[in-house]
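Student: prediction below, plus the sequence it came from.
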Amino acid sequence: MRAWKRPEIVSVPGESSAPWLHDTKTDSLVLARPLDAARLYVCGITPYDATHIGHANTYLAFDTLQRVWLDAGFRVHYAQNVTDVDDPLLERATATGVDWRDLAESQVELFRTDMESLGIIPPNDYVAVTEVIDEVAAAVALLQDAGLAYTVPTDDAIAGADGTISADLYFDVRAAEASTEWTLGDESNLDLVSMLGLFAERGGDPERAGKRDRLDPLLWKAARAGEPAWESPVGAGRPGWHIECSVIALKELGTDFTVQGGGSDLIFPHHDMSAGHAQALSGHPLAGVYSHTGMVAYQGEKMSKSLGNLVLVSRLRAEGIDPRAIRLALLARHYRTDWEWTAAHLDEAVLRLAAWTAAFGATGVSETNAETPGAAAALVQSLRVALRHDLNTPEALQLIDDSTAAPLDDPALVNRAISALLGVAL
């Protein structure tokens, strides 16, 4: 699948190093230092609605991570999925009378446009689930052969092309715990009661009859009337949610990749189960670091498609808002915090952009202060330190704010650093 145009990333004189990043699994800061290339997987969208500020907040956080790696001289290999067949997408298509394929295609294109406008670095591998149906089915078959997947009677399943009626396939979490080094809840650090509550809230079916454990997740959904399905070695049907990311990540990045990223609403069950599937398939951990962004609220509730309280990037752009201001409004909050979007955040960002442009933009770069030699280089080094410490963008923004009051010896250097490290071209 096509991604979007890559922004220009300029080089900045000086030296940097790998960042320290919060790891959800250990609840600590760990050094995200690649052994070879920095390998990053960030879970993508389910394309049934446009990009909202919560989405942008997540992808901007991992864009910042990539910029820190690149500034330190590391090569980055970034993969992202698109869940272009899933229950929420099918439900929205039915409700709006649009073919599910057309709905997915239109929303993916809008997402691409939003990401490009915000200057987000695109993935090297941008993979739709419908592009890896065979690979997912083969992985489910392997899990079944290993005794880690089982069928559950499915009354509403229909026959495939060969006339065979299949059943839903589930992952046996307890069998996986017994035969691998993965443990349920290991990535999320949650107790059983919390896991059950989140499992029911986030697409799981803890009360389904016939399951061996209430927390066993769906691997393969048997064909139903009126729903898309593909023929496969495990019967006609389509992938479950978690297995798709496991398969795509392993296919594009291999095992033990550097960072698994996404919003904090994916910690459980999605990332926990994806890690379990990957461990069962490969015999290795999925990732070294599990990194998660906070949730963005609006009008008192977490911004979500189900509630409809969305601030859409495309709508802000249509209103004439400079995408750089949107980016600065998001960078002003630490990526791990939960916060609420208001118009005041955008107003603040517009003023900040104007101040930075005056100090370091086309007019500012001509003003130098020979009495402060090395001041610009020192500022750039301070920016690097802030960003290497768990992507502390609020501190980085404040450092630049504090430097707009008096001309520096090399405003052009600061201009390059703002562009390269924060993705804001002045």
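Tutor: That came through, no problem.
Student: all contacts plus neighbour counts: C-alpha atoms, from now on.
Tutor: Noted.
Student: right, and residue 137 touches residue 231 too?
Tutor: No. Contact between residue 137 and residue 231 fails when scored by CA atoms under 8 Å: they sit 9.1 Å apart.
Student: quick one, which of those two is more surrounded?
Tutor: Comparing residue 137 with residue 231 by other CA atoms under 10 Å, the one with more neighbours is residue 137, at 26 against 17.
Student: quick one: buried residues of whichever helix or strand the more buried one is part of?
Tutor: Taking DSSP states H and E as the criterion, the element that holds residue 137 is helix 133-145. Residues of helix 133-145 classed as buried: 133, 134, 135, 136, 137, 138, 139, 140, 141, 142, 143, 144 (neighbour count, 16 or more other CA atoms under 10 Å).
Student: what's the fifth one in contact with, if anything?
Tutor: The neighbourhood of residue 137, defined by CA atoms under 8 Å, 6 or more residues apart in numbering, consists of 220, 232, 233, 234, 239.
Student: same question for residue 245.
Tutor: Residues in contact with residue 245 (CA under 8 Å, 6+ apart) are 43, 81, 274.
Student: filter those down to the buried ones and hand me the PyMOL line.
Tutor: Restricted to buried positions by 16+ other CA under 10 Å, the PyMOL selection for those reads:
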select buried, resi 43+81+274
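Student: just the contacts of residue 245: which are in strands?
Tutor: Residues of the contacts of residue 245 located in strands (DSSP state E): residue 81.
Student: ok, the contacts of residue 245 vs residue 301, which is closest?
Tutor: Nearest to residue 301, judged by CA to CA, of the contacts of residue 245 is residue 43 at 22.5 Å.
Student: list the contacts for the closest one?
Tutor: Residues in contact with residue 43 (CA under 8 Å, 6+ apart) are 80, 81, 82, 245, 261, 262.
Student: quick one, what contacts the first one?
Tutor: Neighbour list for residue 80: 41, 42, 43, 44, 123, 125, 126, 127 [criterion: CA under 8 Å, 6+ apart].
Student: which element is residue 199 on?
Tutor: Element membership for residue 199, per DSSP H and E: helix 192-201.
Student: take a look at this one as well, against the first:
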Amino acid sequence: MIQLYNTLTNKKEVFTPLSAGNITMYVCGPTVYNYIHIGNARSAIAFDTIRRYFEYSGFRVNYVSNFTDVDDKIIAASKELKITPREVSDKYIKAFYEDTDALNIKRATLNPRVMDTMDDIIKFVQVLIDNGYAYESQGDVYYRARKFTKYGQLSGQSINELEQGASERLNGDEVQKKEDPLDFALWKSAKKGEIFWESPWGAGRPGWHIECSVMATKFLGDTIDIHAGGQDLEFPHHENEIAQSEAKTGKKFANYWLHNGFVTIGEEEEKMSKSLGNFITVHDIVKEINPQVLRFFMATTQYRRPIKYSQTNLKEAAANLKKLQGAYDNAAYRLKDAVEAQIGDESKKYLVQQKIDFKAAMDDDFNVQNAITVVYDLAKKLNIYSSEDYVLKSTLQEFMATLVEELNIFGVFLDAHKEADVNEKEIETLIAQRNEARKNHDFEKSDTIRDLLKEKGIILEDTAQGTRWKKDE
């Protein structure tokens, strides 16, 4: 029984999908004018981990995440780069896939783009006008926020608080155009030299908030199971999505709202963002570290908690990941001399309880920190078993399969034989020659072979069960 924290109600709730065995999930995607930074990656990793756990639990997940490819920043980038806004978006969508693939983030069922959904956006806005929730003013179209009686429910703000904040943000032109400071743009009239589309209200382009309402309902239905995104999107973006969608359909927009915590950086633990200029792009960092380390670092912090990005925390994640890989490698090595027999009762009993404990942690609002502790215990148990004189192949295989399956939810791969600069047969031949030299007390030859392998990036470990090797990292 999965429980998740619903931002709309500010409490944990038992998750019940609209359709048994199926989940509709919409996650706000990036504005594609630059490479994604690790704050953006945190959201993608968090909800990919949640998606993977749903699938592990037997659900089919229809996962939609948009690309915002119409935006002031994209227009500015197109002028700077002297290419069209679509070419800017194409460039960074390609980069997005490269970066998220490196982080082992599963691709969405669908990644719709604003430019390809323009007719639907215009029709959606027209319905809101027809229903009295929107109005045209000097070529712009605004939503009457006060008319939607639940406005402010998601972010927990009163109309008075929202009105004061809106008034402080308005410029002179907006004051003249709007009926109410709270009203927000659905359609913006075109400025000279900028990309535009024709509409019943004149040439222009959509406001930011309308796109997600349109794409979520178009591809997932009027009511969806889960809508997710970063905490910074609660207001105004998600608040406005609810207002737009429910005014148009007359139905509840999303049953559950999930929001991930920020990535912070520096001594002051500032939120990482492009606007503050304190961001690190995934494009750059994956050139310096193993992408699996960044993935593991972020995936093992509960999605609602903030993550402090630091070299110290990355190194700790790398060390923990190395221990897990080591446990798997130890077991894989022992498969060579393991006995063919059924798994023992004690091992079987342990694995049953281990899986129960893992599931209990993940069912509790995806508490990955408790879940990974259960995985660490499995790795420890596997290491102890692998060091025994007599081991069963079935027991090793069951432990290894469980380790791989659970780490897959975190988006982490394990591989018993990593690529080396020499092939495995050559390594084994040299190890055999070294063992023979040691047997004959020819330690000079033994050391020469060890040094030769070390130069090739191969580290030897002499154990009670024989000599094993691994690639130096």
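Tutor: Cool, got the structure. Predicted model, so just to flag it, every value in this text is computed and none were measured.
Student: make JSON lines from the buried residues of helix 133-145 of structure 1 and add distance to residue 197 of structure 1 to it.
Tutor: Formatted as JSON lines, these follow (distance: CA to CA, whole Å):
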{"residue": "133", "distance to residue 197 of structure 1": "30"}
{"residue": "134", "distance to residue 197 of structure 1": "32"}
{"residue": "135", "distance to residue 197 of structure 1": "31"}
{"residue": "136", "distance to residue 197 of structure 1": "27"}
{"residue": "137", "distance to residue 197 of structure 1": "29"}
{"residue": "138", "distance to residue 197 of structure 1": "31"}
{"residue": "139", "distance to residue 197 of structure 1": "28"}
{"residue": "140", "distance to residue 197 of structure 1": "26"}
{"residue": "141", "distance to residue 197 of structure 1": "29"}
{"residue": "142", "distance to residue 197 of structure 1": "30"}
{"residue": "143", "distance to residue 197 of structure 1": "26"}
{"residue": "144", "distance to residue 197 of structure 1": "27"}
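Student: aligned counterpart of residue 314 of structure 2 in structure 1, please.
Tutor: In structure 1, residue 314 of structure 2 lines up with residue 346, judged by TM-score structural alignment.
Student: separation between that match and residue 270 of structure 1?
Tutor: Distance, residue 346 of structure 1 to residue 270 of structure 1, by CA to CA, to the nearest Å: 32 Å.
Student: of those two, who's got more company?
Tutor: Between residue 346 of structure 1 and residue 270, counted using other CA under 10 Å, the more crowded position is residue 270 (24 against 19).
Student: for the equivalent of the more buried one over in structure 2, which non-adjacent residue is spatially closest?
Tutor: Alignment note (TM-score structural alignment): residue 270 of structure 1 maps to residue 237 of structure 2. In this structure, residue 237 of structure 2 finds its nearest non-sequential neighbour in residue 209, 5.6 Å apart by CA to CA, 6 or more residues apart in numbering.
Student: the alignment partner in structure 1 of the one you found: what's it in contact with?
Tutor: Counting by TM-score structural alignment, residue 209 of structure 2 corresponds to residue 242 in structure 1. The contact partners of residue 242 of structure 1, taken as CA under 8 Å, 6+ apart, are 217, 219, 270, 271, 273, 274, 277.
Student: let's see 7 Å
Tutor: Counting by CA atoms under 7 Å, 6 or more residues apart in numbering, residue 242 of structure 1 touches 270, 273, 274.
Student: could you do residue 324 of structure 2 as well?
Tutor: residue 379 are the contacts of residue 324 of structure 2 under CA under 7 Å, 6+ apart.
Student: quick check: it is in a helix.
Tutor: Yes. Counting by DSSP: H, G, I helix; E, B strand; the rest coil, residue 324 of structure 2 is located in a helix.
Student: quick one: what's aligned to it in structure 1?
Tutor: Alignment note: residue 324 of structure 2 maps to residue 356 in structure 1; criterion TM-score structural alignment.
Student: how close does its match get to residue 66 of structure 1?
Tutor: Separation of residue 356 of structure 1 from residue 66 of structure 1 (CA to CA): 23 Å.
Student: what of residue 319 of structure 1?
Tutor: Relative to residue 66 of structure 1, residue 319 of structure 1 is positioned 29 Å away (CA to CA).
Student: ok and the host helix or strand of the residue nearest to residue 237 of structure 2 relative to helix 118-130, angle-wise?
Tutor: Using DSSP H and E, the element containing residue 209 of structure 2 is helix 208-220. Orientation of helix 208-220 of structure 2 against helix 118-130 (axes from the mean of the first three to the mean of the last three CA atoms, to 10 degrees) gives an angle of 110 degrees.
Student: in helix 208-220 of structure 2, what's buried?
Tutor: Within helix 208-220 of structure 2, the residues that qualify as buried are 208, 209, 210, 211, 212, 213, 214, 215, 216, 217, 219, 220, counting by 16+ other CA under 10 Å.
Student: need the residues you listed in CSV (columns: distance to residue 252 of structure 2).
Tutor: Output for the buried residues of helix 208-220 of structure 2, formatted as CSV (distance: CA to CA, whole Å):
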residue, distance to residue 252 of structure 2
208, 21
209, 17
210, 16
211, 18
212, 15
213, 12
214, 14
215, 16
216, 13
217, 11
219, 16
220, 13
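Student: how about the equivalent of residue 119 of structure 1 over in structure 2, nearest residue that isn't a chain neighbour?
Tutor: By TM-score structural alignment, residue 119 of structure 1 lines up with residue 104 in structure 2. Leaving aside its sequence neighbours, residue 104 of structure 2 sits nearest to residue 411 (CA to CA, 6+ apart; 5.9 Å).
Student: can you check residue 88 of structure 1 too?
Tutor: Spatial nearest neighbour of residue 88 of structure 1, excluding adjacent residues (CA to CA, 6+ apart): residue 48 at 7.4 Å.
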